[in-house]
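K.L.:
here is a sequence with its predicted model. Questions after.
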Amino acid sequence: MTESPEDLAVALDGVGYLADEGLATAGFLAMRLQRPLFCEGEPGTGKTALALALSSALDLPLVRLQCHEGIDAAQALYEWDFPRQLLHLRALEAAEGGRLDAETAERSLYTERFLLARPLLRALTTAPCVLLIDEIDRADDEFEAFLLELLDEYTVTIPEYGEIRAEVAPLVVLTSNRTREVHDALKRRCLYHWLEHPDLPREVRILRRRIPGVSEAMAGQVAEAVHRLRAMELLKPPGTAESLDWARALLALGRDELDAAAAARTLGAVLKYSEDLDRVRAKLDALFA
């Protein structure tokens, strides 16, 4: 356990994640109070990367649940391995010469041997760990309601098997890109933190830290260009991940500076929509004047 937000910031810095004071404090309180941390913000602000960094910095296994439209409890929690259960029944029947006791056979089917643990169940049984519930805003209301019960007690009851309770509460990080509003009932169970894009000096530090071969001048040019792009009305403004990709692309081409010509060749590393590419190409000279 880290003893302060400053300790956590140092630990995260050690694995390449530069957390500001607010984020380090939110992460520390989530650990100390054993509350889920709900991270919301634009894509590319480092929400998912925070969970990965916490896993590395705290030397805890990472369990990740990627949410999507239509996800249900079976996909997130557990399923029974029906093909193996069927083979088991056939083997029992053969061993018993066809005289199979139904009650005994049924009890033998619902054991840990045939239980397929999905991410949420794995988190309960492997805790302490970091549980990343990624892009919860993509799931539907019913799945949110299911999560409420799980996050209250870190316990689940499987009707055929019994109750499973985490011996130690996992460190839970939920992320949302705010494609829709998540219900207040879920947010109330969490500590909340809104992640902004990093300011210019911090983005330069991130580039220098994550890409050792990039110069101070190149990192500054990339960060400044990305900040100018974020100020434009783009369909998808670039995040920190795109800043890193852009710097790596320039280095791979042997460039030691970012100018209009280099930007024109590498815009695909930082912009992901043709409309955004057209809009920026029309203003490249002005952007790099």
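P.N.:
Looks like it arrived, so ask away. This one's a predicted model, so the numbers in the text were calculated from it and none came from an experiment.
K.L.:
contacts and neighbour counts: CA atoms only from here.
P.N.:
Noted.
K.L.:
what about the helices in the stretch 101-250 of the chain?
P.N.:
102-109, 119-126, 141-153, 184-188, 200-210, 216-230, 240-252 (DSSP state H, counting those that start in this stretch).
K.L.:
what helices or strands is the last one leaning on?
P.N.:
The reference is to helix 240-252. Packed against helix 240-252, as judged by 3 or more C-alpha pairs under 8 Å, 6 or more residues apart in numbering; DSSP states H and E, are the following elements: helix 200-210, helix 216-230, helix 260-266.
K.L.:
present these as JSON lines; the columns should include distance to residue 186 and mean neighbour count.
P.N.:
Below are these laid out as JSON lines (distance: least, C-alpha to C-alpha, whole Å; neighbours: other C-alpha atoms under 10 Å):
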{"stretch": "helix 200-210", "distance to residue 186": "31", "mean neighbour count": "18"}
{"stretch": "helix 216-230", "distance to residue 186": "30", "mean neighbour count": "19"}
{"stretch": "helix 260-266", "distance to residue 186": "41", "mean neighbour count": "15"}
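K.L.:
want to throw those into CSV with distance to residue 32?
P.N.:
Formatted as CSV, the helices and strands packed on helix 240-252 follow (distance: least, C-alpha to C-alpha, whole Å):
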stretch, distance to residue 32
helix 200-210, 27
helix 216-230, 34
helix 260-266, 44
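K.L.:
these two touch, right, residue 195 and residue 49?
P.N.:
No: using C-alpha atoms under 8 Å, residue 195 makes no contact with residue 49, being 11.7 Å away.
K.L.:
among the two, which residue is more densely surrounded?
P.N.:
More crowded of residue 195 and residue 49, by other C-alpha atoms under 10 Å: residue 195, with 18 against 13.
K.L.:
so how far is residue 24 from that one?
P.N.:
Applying C-alpha to C-alpha, to the nearest Å, the value for residue 195 to residue 24 is 12 Å.
K.L.:
could you do residue 284 as well?
P.N.:
From residue 284 to residue 24 the distance is 37 Å (C-alpha to C-alpha).
K.L.:
another structure for you, compare them:
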Amino acid sequence: MTEPIISVQDISIRFHRSRRHRSLRDLLFKGESGVRAGEFWGLRHISFDVQPGEAIGVVGRNGQGKSTLLKTIAGVLIPDEGRVNVNGGVAPLIEITGGFVGDLTVRDNIYLAAGLHGMGKKQIAASFEEIVEFAEIEDFVDTPYKHLSSGMKVRVAFSVVSRLDEPIMLVDEVLAVGDRAFREKCFERIDEMLSQGRTLFMVSHSEANLTRFCTRGLYLREGTLVLDGPIQEVVDQYFSDSGDEAALRRRHERRMRRMRRLGLLNEEDEEEDDGDEDNLRTVV
């Protein structure tokens, strides 16, 4: 059997309720239970293997450990217990606008972000026009990054990170913003990357997106892995556990309105999503 590209072996991660970082003393000295007063387990005893080319969707309510899991695979977080073996580079489409500098121009930020992700200067220069064209920001290349809208910032970040030639993609709700046409471009880019045999981890609140890209699902609840199986089976189990589907739909609509107030969604997008039968069930 092929060696797993990702192997997660009984990992646990703890957080403090008032702070997200831990001191050296905390790392070296733990109580018998592994947690101190005010701490909690963000992930607990998670284990699974991923074969090259698998596309995996991660579901669960907010705060159940989905993003924590992706950050652990990306190497951003280090498990307090267990270990994660990742046999390949990672293209992290998680919090992708982080690391961009507001006072720098879009041009400078493209070079900075791509360089931080391991691209050489010549490689960035060769890809620059394609990055700008995909992001549809030709008229804003020399504009300070801080003056871009939230949707434009996501366009730039996605265009840069999706150019990385890495075998593993981590996608965490980054496609919930922006207009519908650009989201479809992003979906096509992900399809293209999957056709190249890359491995995908996707966290999404949309059942349609999960079932479009993924064949396998992981269901997290209270930081533990409660189900690992075919994506439709996992999504169905999640909805079954979540209760009344109509109530879930109402919560999704409230979430869409909040995103619109924050400027992360325009009115056209909200109307399109509310009328899309494929999105009738939305993971919240």
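P.N.:
Received the coordinates, thanks. Bear in mind the structure is a predicted one, so any value in this text is a computation, not a measurement.
K.L.:
need the TM-score between these chains.
P.N.:
Here the TM-score for the pair of chains, by TM-score structural alignment, normalised by the length of the second structure, is 0.36; 142 aligned residues with a C-alpha RMSD of 4.7 Å.
K.L.:
one step back: any idea which of the helices and strands packed on helix 240-252 of the first structure gets closest to residue 251 of the first structure?
P.N.:
In terms of C-alpha to C-alpha, the element of these nearest to residue 251 of the first structure is helix 216-230, at 9.4 Å.
K.L.:
okay, the angle between that closest one and helix 240-252?
P.N.:
Helix 216-230 of the first structure runs at 130 degrees relative to helix 240-252, counting by axes from the mean of the first three to the mean of the last three C-alpha atoms, to 10 degrees.
K.L.:
can you give me the helices in the second structure?
P.N.:
Secondary structure of the second structure, counting by DSSP state H: helices at 24-28, 66-74, 106-116, 121-135, 150-161, 180-195, 207-213, 231-242, 245-261, 267-274.
K.L.:
right, so of these, which gets closest to residue 225 of the second structure?
P.N.:
Residue 225 of the second structure lies closest, by C-alpha to C-alpha, to one member of these: helix 66-74, at 10.1 Å.
K.L.:
which strands or helices does that closest one pack on?
P.N.:
Where contact means 3+ C-alpha pairs under 8 Å, 6+ apart, helix 66-74 of the second structure is packed against strand 39-50, strand 81-86, strand 168-172, strand 199-203.
K.L.:
in a markdown table, list these along with mean neighbour count and distance to residue 133 of the second structure.
P.N.:
Converted to a markdown table, those look like this (neighbours: other C-alpha atoms under 10 Å; distance: least, C-alpha to C-alpha, whole Å):
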| stretch | mean neighbour count | distance to residue 133 of the second structure |
| --- | --- | --- |
| strand 39-50 | 18 | 34 |
| strand 81-86 | 17 | 32 |
| strand 168-172 | 25 | 21 |
| strand 199-203 | 25 | 24 |
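K.L.:
distance to residue 181 of the second structure added to the ones you listed, as JSON lines?
P.N.:
Converted to JSON lines, those look like this (distance: least, C-alpha to C-alpha, whole Å):
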{"stretch": "strand 39-50", "distance to residue 181 of the second structure": "32"}
{"stretch": "strand 81-86", "distance to residue 181 of the second structure": "34"}
{"stretch": "strand 168-172", "distance to residue 181 of the second structure": "18"}
{"stretch": "strand 199-203", "distance to residue 181 of the second structure": "20"}
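K.L.:
for these, which one sits closest to residue 68 of the second structure?
P.N.:
Per C-alpha to C-alpha, nearest to residue 68 of the second structure of these: strand 39-50, 7.3 Å.
K.L.:
mind giving me the packing neighbours of the closest one?
P.N.:
Where contact means 3+ C-alpha pairs under 8 Å, 6+ apart, strand 39-50 of the second structure is packed against strand 6-16, helix 66-74, strand 224-230.
K.L.:
ranking these by burial, who's on top?
P.N.:
Comparing these by mean neighbour count (mean count of other C-alpha atoms under 10 Å), helix 66-74 ranks first with a mean of 21.
K.L.:
and the angle for that one with strand 199-203?
P.N.:
Using the same axes, to 10 degrees, the direction of helix 66-74 of the second structure lies 150 degrees away from that of strand 199-203.
K.L.:
number of residues surrounding the residue lying closest to residue 228 of the second structure once chain neighbours are set aside?
P.N.:
Among residues not flanking residue 228 of the second structure along the chain, residue 218 sits closest, at 4.7 Å (C-alpha to C-alpha, 6 or more residues apart in numbering). Counted with other C-alpha under 10 Å, residues neighbouring residue 218 of the second structure total 24.
K.L.:
hey, where'd the strands end up in the first structure?
P.N.:
37-41, 62-66, 78-80, 115-117, 130-134, 155-158, 162-165, 171-176, 191-195 (DSSP state E).
K.L.:
redo those as CSV? Include distance to residue 31 of the first structure.
P.N.:
As requested, those are exported to CSV (distance: least, C-alpha to C-alpha, whole Å):
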stretch, distance to residue 31 of the first structure
strand 37-41, 9
strand 62-66, 15
strand 78-80, 26
strand 115-117, 25
strand 130-134, 10
strand 155-158, 19
strand 162-165, 19
strand 171-176, 6
strand 191-195, 10
